[in-house]
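Colleague: predicted model follows, preceded by the sequence.
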Amino acid sequence: MTLARVFYLLLLAFPRLCPTEPVEPRRDTDFAFLAYTLQQLIISNQGCVQQNALQERVTKIEVSLASIESTVTRLVIENAQLKEAFSQESKLKDLERRLIALEDREQHQHAAEDGDDNDMTPKATTCTSPFKEVMGRCVHPMPWTTGKWVEMRQVCQRMGADLVVIESADFLWALIQHLRGMSFDTVDYWVGGFRKSTKTDYRWVDDTIMKTGTPFWGYATDYDRREPYHRPSDLHICMWRKGLYFMYSCGVDHQGSPICQK
């Protein structure tokens, strides 16, 4: 067997990674031609190996991207479901607060209707609608009506009442609970505290002197001290919603809702 024939058989046996045209046997094939052909085939096969490796990497990246897109889609759906669940939970809590308030009012009403006439203990205060009893006082918060202190006091006076007087910490606490139970804790409220000028003490509308400091007055973070701060324009007292309904000295142009008391 000649050397040319050996090279020819090697060409036929060499693995082809890329499709190539079949090499037809030639009688005039010489050693140089076969050597050149074998060299080109080796170079071609090396390029095909690199191309196949690159294609495998591209395929893996495409699979990873598809997996990431699927994960993102699932997270978006789960986020939407969580938002819906949170919204439903907030609505349920609001309904629960309203139900508790209704049950509390119903219990007070039944207690008043079913009271024993022979009982010598003091009767609970009877309040006419729309006023409600809070620690023996008849009060009526009106969060739907907003204006200056003087205007809101006139609203109460037209109802035969006046702005509420808060002389004890217990009553302040009970009043705040009443606002929250009615879901009325959404606005600032005017109370019956005022001063006639910057040189006078704060007084209630019944002309009693207001107590200052803890536990009635809130803390003024802007001035790093407890209210009242005695700013010149702050002549009236409000229960400030952002201050957890402690009392603050508010300006004459401040907008608030009245809490009327009979």
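Modeller: Done, it's in.
Colleague: CA atoms for contacts and neighbours, from now on please.
Modeller: Noted.
Colleague: measure how far the longest helix along the chain is from the centre of its chain, please.
Modeller: Ranked by residue count under DSSP state H, the longest helix found in the chain is helix 31-113. With C-alpha atoms, centre = their mean, to the nearest Å as the basis, the distance from the averaged C-alpha position of helix 31-113 to the chain average is 24 Å.
Colleague: so which elements touch it?
Modeller: The helices and strands touching helix 31-113, judged by 3 or more C-alpha pairs under 8 Å, 6 or more residues apart in numbering; DSSP states H and E, are helix 3-13, helix 169-181.
Colleague: okay if I get those helices as TSV plus mean neighbour count?
Modeller: Listed next are the helices and strands packed on helix 31-113 as TSV, based on neighbours: other C-alpha atoms under 10 Å:
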stretch	mean neighbour count
helix 3-13	15
helix 169-181	16
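Colleague: take the ones you listed and write them to CSV, including distance to S87.
Modeller: Below are the helices and strands packed on helix 31-113 laid out as CSV (distance: least, C-alpha to C-alpha, whole Å):
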stretch, distance to S87
helix 3-13, 72
helix 169-181, 20
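Colleague: of the ones you listed, which approaches V150 most closely?
Modeller: Distances from V150 to each of the helices and strands packed on helix 31-113 were compared by C-alpha to C-alpha, and the smallest falls on helix 169-181, at 21.6 Å.
Colleague: returning to what we had before: which SSE is immediately downstream of the longest helix of the chain?
Modeller: Past helix 31-113, heading to the C-terminal end, the next element that is a helix or strand (DSSP states H and E) is strand 132-134.
Colleague: for the helix or strand encompassing V139, packing partners?
Modeller: Counting by DSSP H and E, the secondary-structure element that holds V139 is strand 137-141. If contacts are counted by 3+ C-alpha pairs under 8 Å, 6+ apart, strand 137-141 sits against strand 132-134, strand 257-261.
Colleague: so of the ones you listed, which one's packed in deepest?
Modeller: The densest packing among these, expressed as mean neighbour count by mean count of other C-alpha atoms under 10 Å, is seen in strand 257-261 with a mean of 26.
Colleague: other SSEs contacting that one?
Modeller: The contact analysis (3+ C-alpha pairs under 8 Å, 6+ apart) places strand 257-261 against strand 137-141, helix 149-158, strand 162-163, strand 189-194.
Colleague: closest to K60 out of these?
Modeller: Ranking these by their distance to K60 (criterion: C-alpha to C-alpha) puts strand 189-194 first, at 65.2 Å.
Colleague: next, the angle from that closest one to strand 137-141.
Modeller: Strand 189-194 runs at 120 degrees relative to strand 137-141, counting by axes from the mean of the first three to the mean of the last three C-alpha atoms, to 10 degrees.
Colleague: got another one to weigh against that:
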Amino acid sequence: MDFLPLTLLLVLGLSLASPSSLGNETTTSIILDCPIPYQDVMGRCVHVSVIGVGTWHDMRSYCHSLGGEMIKIDSADFMYELLQFIKSEGIEVPNFWLGGSDEVQEGDWRWTDNTQIKMGAPFWANLCGETGEIILQPGGGTSQNCLCICSSQSFYFNDRGCDELMSVICALQ
């Protein structure tokens, strides 16, 4: 491997292999199938950004600049594997934008590919309010139209204001 690409990987904190790729060869994907800065997570090329924050729209543009799109999490298995990847990589960023919103029509949550986002368990958080009432998510109304996951809510889906500053998870289509 040339010195410059290896140096770039080290500066960006990227690795050529994750702990999951070093195990049983019959059940894992080879990470090198994904172009840098993407890494293989359950057969999908994913980039978990750890070097900047922005609004939902800014971070969508960031994903586009890498040839990808904000991530779509449409299965519980993939969500589990993605969160295990974040944990195994030691990523400590608390909040990530995902590729979903209800900006077009309030209450109609859609991924960036216009498919509908599944509501309820196992994706969305249910929160306790100050008086102990259960607040079903998404619950932010017209002031919270963009989808994220936050460590403070155990990385369940949550709605937030699109102008908040968070990191992002991108994926190749």
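Modeller: Great, that's in hand. Predicted model only: the values in this text are computed from it and were never measured.
Colleague: ok, back up a step: TSV for the helices and strands packed on strand 257-261 of the first structure, including mean neighbour count and distance to S183 of the first structure?
Modeller: As requested, these are arranged in TSV below (neighbours: other C-alpha atoms under 10 Å; distance: least, C-alpha to C-alpha, whole Å):
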stretch	mean neighbour count	distance to S183 of the first structure
strand 137-141	22	11
helix 149-158	18	20
strand 162-163	26	20
strand 189-194	26	14
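Colleague: export the ones you listed to CSV and tack on distance to T214 of the first structure?
Modeller: Below are these laid out as CSV (distance: least, C-alpha to C-alpha, whole Å):
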stretch, distance to T214 of the first structure
strand 137-141, 23
helix 149-158, 23
strand 162-163, 22
strand 189-194, 16
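Colleague: wait, which of those is closest to V72 of the first structure?
Modeller: Of all those, it is strand 189-194 that lies closest to V72 of the first structure, at 47.3 Å by C-alpha to C-alpha.
Colleague: Provide the aligned range in the second structure for the closest one.
Modeller: Counting by TM-score structural alignment, strand 189-194 of the first structure pairs with residues 96-101 of the second structure.
Colleague: mean deviation (superposed) between that stretch and the first structure, please.
Modeller: With both structures laid over each other, stretch 96-101 of the second structure and its partner residues in the first structure are 0.5 Å apart on average (mean C-alpha distance after the TM-score superposition for the first structure).
Colleague: contacts for that stretch?
Modeller: 56, 59-60, 69-72, 109-112, 117, 145-150, 166-170 (C-alpha atoms under 8 Å, 6 or more residues apart in numbering).
Colleague: could you redo the helices and strands packed on strand 137-141 of the first structure as a markdown table and give each row distance to S87 of the first structure?
Modeller: Putting those into a markdown table (distance: least, C-alpha to C-alpha, whole Å) gives the following:
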| stretch | distance to S87 of the first structure |
| --- | --- |
| strand 132-134 | 31 |
| strand 257-261 | 28 |
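Colleague: those strands: which one's closest to L54 of the first structure?
Modeller: In this view, those are compared for proximity to L54 of the first structure by C-alpha to C-alpha, and strand 257-261 is the closest at 73.1 Å.
Colleague: how much does the closest one stray from the second structure?
Modeller: Average distance between strand 257-261 of the first structure and its aligned residues in the second structure, after superposition and using mean C-alpha distance after the TM-score superposition for the first structure, equals 0.4 Å.
Colleague: give me the stretch of the second structure that that strand matches.
Modeller: Structural correspondence for strand 257-261 of the first structure: residues 167-171 of the second structure, per TM-score structural alignment.
Colleague: not counting the matching stretch itself, show me its contacts.
Modeller: Applying C-alpha under 8 Å, 6+ apart, the set of residues contacting stretch 167-171 of the second structure from outside is 38, 44-54, 59, 63, 68-72, 93, 95-98.
Colleague: out of the helices and strands packed on strand 137-141 of the first structure, nearest to E78 of the first structure?
Modeller: strand 257-261 (41.6 Å).
Colleague: any idea how far the closest one is from the chain center?
Modeller: Using C-alpha atoms, centre = their mean, the distance from the centre of strand 257-261 of the first structure to the centre of the chain it belongs to is 30 Å.
Colleague: could you do stretch 66-75 of the second structure as well?
Modeller: Here stretch 66-75 of the second structure shows a centroid-to-chain-centroid distance of 7 Å under the convention C-alpha atoms, centre = their mean.
Colleague: how near is S152 of the second structure to C34 of the second structure?
Modeller: Note on S152 of the second structure: its distance to C34 of the second structure, by C-alpha to C-alpha, to the nearest Å, is 30 Å.
Colleague: of the two, which one has the most company?
Modeller: More neighbours sit around C34 than around the other of S152 of the second structure and C34, counting by other C-alpha atoms under 10 Å; the figures are 17 against 9.
Colleague: quick one: what's aligned to the more buried one in the first structure?
Modeller: Aligned against the first structure - with TM-score structural alignment as the criterion - C34 of the second structure pairs with C127.
Colleague: nearest spatial neighbour of its match, chain-adjacent residues omitted?
Modeller: In space, C127 of the first structure comes closest to C138 once its chain neighbours are excluded; the distance is 5.6 Å by C-alpha to C-alpha, 6 or more residues apart in numbering.
Colleague: identify the residue of the second structure aligned to the one you found.
Modeller: Structural correspondence for C138 of the first structure with respect to the second structure (TM-score structural alignment): C45.
Colleague: next one: T214 of the first structure
Modeller: When the second structure is aligned by TM-score structural alignment, T214 of the first structure is paired with A121.
Colleague: likewise for H236 of the first structure?
Modeller: Structural alignment (TM-score structural alignment) places H236 of the first structure against C146 in the second structure.
Colleague: what number of residues lie near that match?
Modeller: 26.
Colleague: contact partners for it?
Modeller: With the criterion set at C-alpha under 8 Å, 6+ apart, C146 of the second structure makes contact with W56, W97, L98, G100, S101, D102, E103, D159, R160, G161, C162.
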